[in-house]
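>>> The following comprises the amino acid sequence and a computationally predicted model.
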Amino acid sequence: MKKLNITHNLTFYVLLCVVIGVFIGHFHKDWALFKVFEEKFTYSFLGAELAVGPSVSEVFSGVFISLVKLFINPIIFLTISLGIVNMGNLKKVGRVGGKAVLYFEIVTTFALLIGILVSHILEPGVGVIRSEVAGGDISKYTAKAASFNWLGFFKENFTIQVLFFSIFFGIFLNQVRAKARMVAGMNQALQWIFKGLHGVMILAPLGALGGMAFTIGKFGIHSLIPLGKLMISVYATMGIFVFVVLGLILRTCGERISSFLNYIKAEILIVLGTSSSEAGLPSLMHKLEKMGCSKSVVGLVVPAGYSFNLDGTSIYLSMAILFLAQVYGIDLTMGQMVTILGVLMITSKGAAGVTGSGFVVLASTISALQVIPMEGLALLLGVDRFMSEARAITNIIGNGVATVWLAKHENEFKKE
């Protein structure tokens, strides 16, 4: 049996750098906050405003986040446009495709709402940054939150412009007859972008080290408590979603969630080890066919679900954004909450089953909202990797449940 080489596991390096960052921030505050530049500097590239702080730890986290931000607009454009094209293809296959699209939208929207509700109740981000410590760092964001208006939101926001252009371009592309070559080229471009993203994610340990060192050095060791609270909240929320929401969905078609989880436990372990729901896709499809779902339904619903039915990612995104708003003491209006929900309903469809893409979608959503400091992402760098397993596991379970539900309700289920 092949031994697991822990030193080749990115999660191990992230954990190691988190521990080092906490140690430096707490015991060597002067190292963490040592300034290599006189002041913070920003610059724009490919429609993204990139920023690097003055301290050495902010340089580490700032460079990593800046590199991630470069992928935001290309990924939004390609994934949303191609997603709409695929939705058009789904509808063309008939009633099952249309019902699958409707199911995906309802369940993922419900997942977003659950994440927002739990974050409001538990408030995991409260108490990270004391107002006297934060000073004027977030004054422009709180002012922007207070003076939020829809016209300015669309006019001044490049990311949201790209988002809506992607929607219109996807609709246009659906009407083009000779679109096969264009779609193939876009798919190839997306593959290369995700390869580039994978290369950037190798730098995640350094980003986590810098983010943790700066956070602990500036805001104190007590800021670890809300991060732990966020992790517990996310895992608990996803557990409730799986056993209650998905459990009820399965009960409507005569199946039990406990039996289903036991049936796909091997696929869950694969996903747990790789932090990517894509890794368990072939085996899950085989298991669902063996369970009794027709090959046509499995072949349609499971691959489509990896773009449109990411329940775990939806929960994480909504909770992470509310967490950062609470961290910085930004009171979001009802209009902004609706905006967050609307933007997440679109951007979450771009979080394919690729490790690291969830963090990019979170960055793109924050960039689109422009009422939460992007610097807050550094705070999540240390724990994001450990929540990716929960996202991926919830995603694969959600796609399996969706397939069983649709097969049962379309009389495409024959249990041996």
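Yep, that arrived.
>>> C-alpha from now on. contacts and neighbour counts both.
Will do.
>>> now Thr42, what's its secondary structure?
Reducing the assignment at Thr42 to three states with DSSP: H, G, I helix; E, B strand; the rest coil gives strand.
>>> Without its sequence neighbours, what residue ends up closest to it?
Nearest in space to Thr42, with sequence neighbours left out and distances taken as C-alpha to C-alpha, 6 or more residues apart in numbering, is Ala51 at 4.3 Å.
>>> swap in Ala392?
With C-alpha to C-alpha, 6+ apart, the residue lying closest to Ala392 is Ser277, at 4.7 Å.
>>> Quickly note the distance from the one you found to Met374.
The gap separating Ser277 from Met374 is 27 Å, by C-alpha to C-alpha, to the nearest Å.
>>> for Ile80, same thing?
Applying C-alpha to C-alpha, one obtains 22 Å for the distance of Ile80 from Met374.
>>> out of these two, which sits in the more crowded spot?
Comparing Ile80 with Met374 by other C-alpha atoms under 10 Å, the one with more neighbours is Ile80, at 27 against 20.
>>> How about the contacts made by Gly280?
Contact criterion C-alpha atoms under 8 Å, 6 or more residues apart in numbering gives 267-268, 270-271, 396 as the residues in contact with Gly280.
>>> can you rerun that using 10 Å?
Gly280 makes contact with 264, 266-272, 274, 392-393, 396 under the criterion C-alpha atoms under 10 Å, 6 or more residues apart in numbering.
>>> With Val22 instead?
When contacts are taken as C-alpha under 10 Å, 6+ apart, Val22 is in contact with 28-29, 32, 208-217, 220-221, 224, 382.
>>> Touching the strand or helix carrying Asn174 from outside, list them.
When elements are assigned from DSSP states H and E, Asn174 belongs to helix 158-175. The set of residues external to helix 158-175 that reach it, using C-alpha under 10 Å, 6+ apart, is 47-48, 72-74, 76-89, 153-155, 179-180, 182-183, 343, 346-347, 364-370.
>>> Could you do stretch 8-17 as well?
For stretch 8-17, with C-alpha under 10 Å, 6+ apart as the criterion, the contacting residues are 6-7, 18-21, 23, 201-213, 273-275, 381-386.
>>> please redo it, this time with the cut-off set to 6 Å
Contact partners of stretch 8-17, identified using C-alpha atoms under 6 Å, 6 or more residues apart in numbering, comprise 205, 209.
>>> How about stretch 339-358?
When contacts are defined by C-alpha under 6 Å, 6+ apart, stretch 339-358 is touched by residues 79, 276-278, 307-308.
>>> second one coming, line it up with the first:
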Amino acid sequence: MTLLHPAAEPPSALPTSRPSRLYVLVLLAIAAGVAVGHFAPSAGEALKPLGDLFVKLVKMVIAPVIFLTLSTGIAAMRDLRAVGRVAGRALLYFAVVSSLALVVGLVVANVVRPGAGLNIDPATLDASKVGEYTAKAHETTVIGFVMAMVPDTWFSALTQGNILQVLVVAVLTGIALAQAGAPGQRVLAVMEDASAVVFRLVALVMRAAPIGAFGAMAFTVGKYGLGSLANLAALVATFYLTSALFVVVVLGLVGWLTGFSILRLIAYLREELLLVLGTSSSESALPALIEKMERAGCPKAVVGLVVPTGYSFNLDGTNIYMTLAALFIAQACNVHLTFGQEALLLGVAMLSSKGAAGITGAGFITLAATLSIVPAVPVAGMALILGVDRFMSECRSLTNFIGNAVATIVVARWEGTLDRAQLDAALTGRT
């Protein structure tokens, strides 16, 4: 069985001579941004619009990329039942791996105890600093989340920037095209041509990546300062090391069982990872990830389903952060949690991490939602980590991004549609 139309080819929007140059330019831009933010903080803060503008440019093309990739991929399927099977397998994988990430964060926090010895009195914390996030957490409900998945109109899904709404519209459109016969095939041909144009647009936008990374990094360092990391160095270092171990050990094992090297995959995605690091947003590299996964032998329909859905439901880095940060706050405030309370915290985190899927700043918001239900840990304690959350958001985004790349290959292999020769060629640099 194949999920791709015989005539469909992976897009090649990014010229093969461009990635190495882009990699170097983004790397230099990040270094320059750190220098400007450190030595001229006010100038660094003033550069924030550069990063915001680039992220807006990328978000501008996310909806058409997802819509065209997924709808044309589904329309080209011979067996529409495969759509439900791919989605089911992807969600099952997300549930298992993201839950494992929560457990890893919980275990590491208990072993390392990064908050022990701070002896913070919860009464002295300013809860108003995190009021914005707790308010958003209370506004998020399961029913509201499900209702929000359905757009008001077909067009509004493509204009409002909600990834899950784009997914719903793309799936329904793809099925309609597949069942429409000859008219559907004519529309499909037009959409495939439009897809080539949109990916060329992505290539144009990506040329501004160094400017966006420079502005975003200069703002982050200028506003928050590298010195702010010293106060919570134990937490930041623990989170980065835990995330690195999760990627290398857990995702590395998944990759080994699937038949590819996690280190080679990271090298293959190095330009996109640098972009995520510079902008602190995994969304900035979403269109490029779709393009790279298709180039690596994953069918268009699988990529179109798994990648956007993973951006909402497969948040490995965010899940590690949630349990690690929650226990850090408890330890810092000298709150001793029993085994039952930690189990409750884990269970609530599993639900809240899905309930706030797709919300901007989901890491901090889902942490607020979790702590508001587990009264033993003071929500006001989130003020302790607010100053370094921006630095940890970079690691969250990197881990989430790698996790979604791995998930795409795993589901494609699970479906039996992964082009192993093309994957090996991509990961070894022969493509």
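Nice, I can see it. Just so it is clear, the model here is predicted, and its values are computed rather than measured.
>>> Tell me how far the residue nearest to Ala392 of the first structure lies from Glu410 of the first structure.
Applying C-alpha to C-alpha to Ser277 of the first structure and Glu410 of the first structure gives a distance of 26 Å.
>>> Those two: which is more packed in?
Relative neighbour count places Ser277 above the other of Ser277 of the first structure and Glu410, with 28 against 14, counting by other C-alpha under 10 Å.
>>> which one's the longest helix in the first structure?
helix 377-409 (DSSP state H).
>>> Where in the second structure does that helix align, residue-wise?
Counting by TM-score structural alignment, helix 377-409 of the first structure pairs with residues 382-414 of the second structure.
>>> Tell me the buried residues in the matching stretch?
In terms of neighbour count (16 or more other C-alpha atoms under 10 Å), stretch 382-414 of the second structure has its buried residues at 382-385, 387-389, 391-413.
>>> residues making contact with stretch 125-142 of the first structure?
The contact list for stretch 125-142 of the first structure, computed with C-alpha under 6 Å, 6+ apart, reads 223, 226, 323, 326-327, 330, 371.
>>> go with 10 Å
Counting contacts by C-alpha under 10 Å, 6+ apart, the residues outside stretch 125-142 of the first structure that touch it are 119, 144-148, 215, 218-227, 229-230, 319-332, 370-373, 379.
>>> neighbours of the residue nearest to Thr42 of the first structure, just the number please.
Applying other C-alpha under 10 Å, we find 19 other residues in the vicinity of Ala51 of the first structure.
>>> now the helix or strand harbouring it against helix 158-175, angle please.
Element membership of Ala51 of the first structure [criterion: DSSP H and E] is strand 48-52. What separates the directions of strand 48-52 of the first structure and helix 158-175 is an angle of 140 degrees, with axes from the mean of the first three to the mean of the last three C-alpha atoms, to 10 degrees.
>>> Tell me the helices and strands packed up against strand 48-52 of the first structure.
strand 41-45, helix 56-70, helix 357-369 (3 or more C-alpha pairs under 10 Å, 6 or more residues apart in numbering; DSSP states H and E).
>>> Mean neighbour count and distance to Arg256 of the first structure for these - can I get that in TSV?
As requested, these are arranged in TSV below (neighbours: other C-alpha atoms under 10 Å; distance: least, C-alpha to C-alpha, whole Å):
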stretch	mean neighbour count	distance to Arg256 of the first structure
strand 41-45	10	51
helix 56-70	24	40
helix 357-369	24	29
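>>> Throw those into TSV and include distance to Ile129 of the first structure, thanks.
Written out in TSV, the entries for these read as follows (distance: least, C-alpha to C-alpha, whole Å):
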stretch	distance to Ile129 of the first structure
strand 41-45	22
helix 56-70	17
helix 357-369	19
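>>> Can you check which of the ones you listed gets nearest to Met337 of the first structure?
helix 357-369 (10.2 Å; C-alpha to C-alpha).
>>> List the contacts of the residue nearest to Thr42 of the first structure.
Ala51 of the first structure makes contacts with 40-44, 58-59, 62-63, 65-66, 374-375, as judged by C-alpha under 10 Å, 6+ apart.
>>> same deal with Phe60 of the first structure?
52-53, 203-211, 213-214, 378.
>>> make it 6 Å
For Phe60 of the first structure, counting by C-alpha under 6 Å, 6+ apart, the contacting residues are 207, 210.
>>> Distance check, it against Ala204 of the first structure.
Where Ala204 of the first structure is concerned, Phe60 of the first structure sits at a distance of 10 Å (C-alpha to C-alpha).
>>> Find the residue closest to Pro324 of the second structure in space, skipping its chain neighbours.
Slight slip there: residue 324 of the second structure is Leu, not Pro. Closest residue in space to Leu324 of the second structure, ignoring its immediate chain neighbours: Gly105 at 4.8 Å, by C-alpha to C-alpha, 6+ apart.
>>> could you measure the aligned partner of the one you found in the first structure against Ala236 of the first structure, distance?
Gly105 of the second structure maps onto Gly115 of the first structure when the alignment is built from TM-score structural alignment. Distance from Gly115 of the first structure to Ala236 of the first structure, counting by C-alpha to C-alpha: 11 Å.
>>> swap in Ile160 of the first structure?
Summarising the geometry, the distance separating Ile160 of the first structure from Ala236 of the first structure, computed by C-alpha to C-alpha, is 31 Å.
>>> between these two, who's got more neighbours?
Using other C-alpha under 10 Å, the more surrounded residue of Ile160 of the first structure and Ala236 is Ile160, with 22 against 14.
>>> Report the buried members of the contacts of helix 158-175 of the first structure.
Members of the contacts of helix 158-175 of the first structure classed as buried by 16+ other C-alpha under 10 Å are 48, 72-74, 76-88, 153, 183, 343, 346-347, 364-370.
>>> neighbours around Val142 of the second structure, how many?
Residues contacting Val142 of the second structure under the criterion other C-alpha under 10 Å number 13.
>>> how about it, what's its partner in the first structure?
Taking TM-score structural alignment as the alignment basis, one finds that Val142 of the second structure is matched in the first structure by Ile167.
>>> Counting by contacts, list what the longest helix seen in the second structure packs against.
Identified as the longest helix of the second structure according to DSSP H is helix 81-112. For helix 81-112 of the second structure, the contact count by 3 or more C-alpha pairs under 6 Å, 6 or more residues apart in numbering; DSSP states H and E identifies helix 316-332 as packing neighbours.
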